[in-house]
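Colleague: Give me coordinates for this.
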Amino acid sequence: MNVTIIDYGVGNLRSLRRGLERADATVTVSDDPDAIAAADALVLPGVGAFGECVRNSKPFHDVLIDAAEDTPILGICVGLQLMFTESTEGAPDGETIDGLDLIPGRVERLPSDEVKVPHMGWNELTVERDHPLVSGIENGDYAYFVHSYCSAVAAHTVASCDYGFDFAAIAANEAGNVMGTQFHPEKSGETGLTVLKNFVDYAAQYREESLAAE
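Modeller: Next up, the predicted model:
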């Protein structure tokens, strides 16, 4: 299965590439909007501040919105946050910065008066609903998080994490083909490898069904 990682200047692309290759994907890293538009499956990484990631990824926004109609897309960390409707990070009080609105929801700061921010380290997952991305994932499996912002548990949530309150550790759109992890699967051991393998397998099946329908 061919998987294209979008290179927009943020994210640990080397370890992510290795993780996807361990999950039996053939990986391409690209900053070419035309190549990204033609990809069979996409991964959107993200490290740093939401606003910076929005600016850096702007050349690919239209491509991603179009791809969301018929392409499996996986967002990782801030890459997942970009998929939400909006974020409060970097915005004046009472305002937000627009995301891609591929998954309805808002990204907000962790409550620093209740927990240590950033949330950094291993924490447990709780599966909230069925989705191919959590096949083989059990409640209590650990994943590695590094973040200060998140989206609260809502209809989009596939798996949650309790860090003083429950937030979306894995989320997906209603159609199921746009999905993401707040944690870093490439740093999350066997749990992360399972998630990446699930994405690669889902993308392969999605492509087969699309070709059969043509």
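Colleague: going forward, measure contacts between C-alpha atoms and count neighbours the same way
Modeller: Fine.
Colleague: and the helix of greatest length in the chain, what other elements does it pack with?
Modeller: Taking DSSP state H as the criterion, the chain has its longest helix at helix 189-213. With contacts defined as 3 or more Cα pairs under 8 Å, 6 or more residues apart in numbering; DSSP states H and E, helix 189-213 has these neighbours: helix 13-22, strand 142-147.
Colleague: For the first one, buried residues please.
Modeller: Think helix 13-22. The neighbour-count check on helix 13-22 (16 or more other Cα atoms under 10 Å) flags 13, 16-17, 19-21 as buried.
Colleague: Mind listing residues that contact the very next helix or strand once past that helix?
Modeller: Per DSSP states H and E, the first helix or strand lying C-terminal to helix 13-22 is strand 26-30. By Cα atoms under 8 Å, 6 or more residues apart in numbering, the residues outside strand 26-30 that reach it are 1-7, 17, 20-21, 36.
Colleague: Would you format those as CSV with distance to residue 78 and secondary structure included?
Modeller: What follows is the contacts of strand 26-30, written out as CSV (distance: Cα to Cα, whole Å; DSSP: H, G, I helix; E, B strand; the rest coil):
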residue, distance to residue 78, secondary structure
1, 24, coil
2, 23, strand
3, 19, strand
4, 17, strand
5, 14, strand
6, 13, strand
7, 14, coil
17, 17, helix
20, 18, helix
21, 22, helix
36, 19, helix
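Colleague: Before we compare anything, build this one as well:
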Amino acid sequence: MKSVALIDYGSGNLRSAEKALVRAADGRANIVVTHDPEFVAAADAVVLPGVGAFAACMAALSARDGVIEAMETAVRQRGAPFLGICVGMQLMASRGHEFGVTAGLGWIPGDVRKIAPADPALKVPHMGWNNLDVVSDLPMFAGPKAGQPVYFTHSFAMFPEDEADVAAWVDHGGRFPAAVARGNMVGVQFHPEKSQSVGLGLLAGFLEWRP
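Modeller: Next comes the predicted model:
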């Protein structure tokens, strides 16, 4: 059975992400909440959740001895499928600009910056349901591509240096990336675990993905 390492570094959405992944797997994958470097390095897929500030999340992840190195082994060296959720997606970037500048994992070159809607009536944090402009052909995005909305709650977004790394866009007083994809790595700014059936469909698609 496929092993999926759901990285435990104290993220607030860890348990809801676990429940959604277990439901999406429907017995076809073993979802393991872990910060054991050996398990992570050997996992068939890796999921990094995240809520909160970029700097705090990066510090918490770095404090788990050997986990970042194990993620590098699994994802970057072995090519295991990777999914970053919300701040888990943002940590893939080169750096985050929240409470100063903090280095990220650097897996997808780019910056995490605060969103600034052109319409002052649109509030930040950006919270609620939005439709996406999906530009990726990955099957896991079939639901949003068909017009099914997904749930957001965030103030910062990831802006890749190369727009070819953007898998989907969202508009909240201006367009910004809602998802990224490069090789065996995918990240979503929205919360699939809070996006009901479309979110479960995305997670199921990720679990079946063979990049």
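Colleague: could the helices and strands packed on helix 189-213 of structure 1 be laid out in a markdown table, adding distance to residue 59 of structure 1?
Modeller: What follows is these, written out as a markdown table (distance: least, Cα to Cα, whole Å):
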| stretch | distance to residue 59 of structure 1 |
| --- | --- |
| helix 13-22 | 18 |
| strand 142-147 | 25 |
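Colleague: and the angle for the longest strand anywhere in structure 2 with strand 150-154?
Modeller: In structure 2, with assignment by DSSP state E, the single longest strand is strand 175-182. Angle between the axes of strand 175-182 of structure 2 and strand 150-154 is 110 degrees (criterion: axes from the mean of the first three to the mean of the last three Cα atoms, to 10 degrees).
Colleague: how close does the helix or strand just after strand 175-182 of structure 2 sit to structure 1?
Modeller: Counting by DSSP H and E, the next helix or strand C-terminal to strand 175-182 of structure 2 is strand 185-188. Mean deviation of strand 185-188 of structure 2 relative to structure 1 after superposition (mean Cα distance after the TM-score superposition for structure 1): 0.9 Å.
Colleague: mind listing what residue 118 of structure 1 touches?
Modeller: 110, 146-148.
Colleague: Show me the two of those residues that sit farthest apart.
Modeller: Checked with Cα to Cα, the contacts of residue 118 of structure 1 reach their widest spread between 110 and 146, with 11.7 Å between them.
Colleague: and those two? which has more neighbours close in?
Modeller: With neighbours defined as other Cα atoms under 10 Å, residue 110 of structure 1 and residue 146 compare such that residue 110 has more, 22 against 17.
Colleague: The more buried one matches what in structure 2?
Modeller: In structure 2, residue 110 of structure 1 lines up with residue 115, judged by TM-score structural alignment.
Colleague: Residue 158 is in contact with its match, correct?
Modeller: No: in terms of Cα atoms under 8 Å, residue 115 of structure 2 does not count as a neighbour of residue 158; the distance is 9.4 Å.
Colleague: Next one: the match of residue 110 of structure 1 from residue 72 of structure 2, what distance?
Modeller: Between residue 115 of structure 2 and residue 72 of structure 2 the computed distance is 29 Å (Cα to Cα, to the nearest Å).
Colleague: Over in structure 1, find the residue span stretch 191-203 of structure 2 aligns onto.
Modeller: Stretch 191-203 of structure 2 covers residues 184-196 of structure 1 once aligned (TM-score structural alignment).
Colleague: I misspoke; the intended subject was stretch 127-136 of structure 2.
Modeller: So stretch 127-136 of structure 2 sits over residues 120-129 in structure 1, by TM-score structural alignment.
Colleague: what residues does that stretch touch?
Modeller: 134, 137-147, 157-162, 169.
Colleague: Can you find the partner of residue 41 of structure 1 in structure 2?
Modeller: Match for residue 41 of structure 1 (TM-score structural alignment): residue 45.
Colleague: Thought residue 84 was touching that match, still the case?
Modeller: No: under the criterion of Cα under 8 Å, residue 45 of structure 2 makes no contact with residue 84, lying 11.3 Å away.
Colleague: So between those two, which is more surrounded?
Modeller: residue 45 (26 against 22).
Colleague: list the contacts for that one?
Modeller: 2-5, 74-75, 80-82, 207.
Colleague: Please, a PyMOL command that selects the buried ones among the residues you listed?
Modeller: The PyMOL selection below is limited to those of those classed as buried (16+ other Cα under 10 Å):
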select buried, resi 3+4+5+74+75+80+81+82+207
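Colleague: And the contacts of residue 45 of structure 2, which is closest to residue 190 of structure 2?
Modeller: Nearest to residue 190 of structure 2 among those, with distances taken as Cα to Cα, is residue 82, at 15.7 Å.
Colleague: pretty sure that closest one contacts residue 188?
Modeller: No: if you go by Cα under 8 Å, residue 82 of structure 2 and residue 188 don't touch, sitting 11.0 Å apart.
Colleague: rewinding a little: would you tell me which of the helices and strands packed on helix 189-213 of structure 1 gets closest to residue 52 of structure 1?
Modeller: So among these, strand 142-147 is nearest, using Cα to Cα, at 14.9 Å.
Colleague: In structure 2, point out the residues matching the closest one.
Modeller: By TM-score structural alignment, strand 142-147 of structure 1 lines up with residues 149-154 in structure 2.
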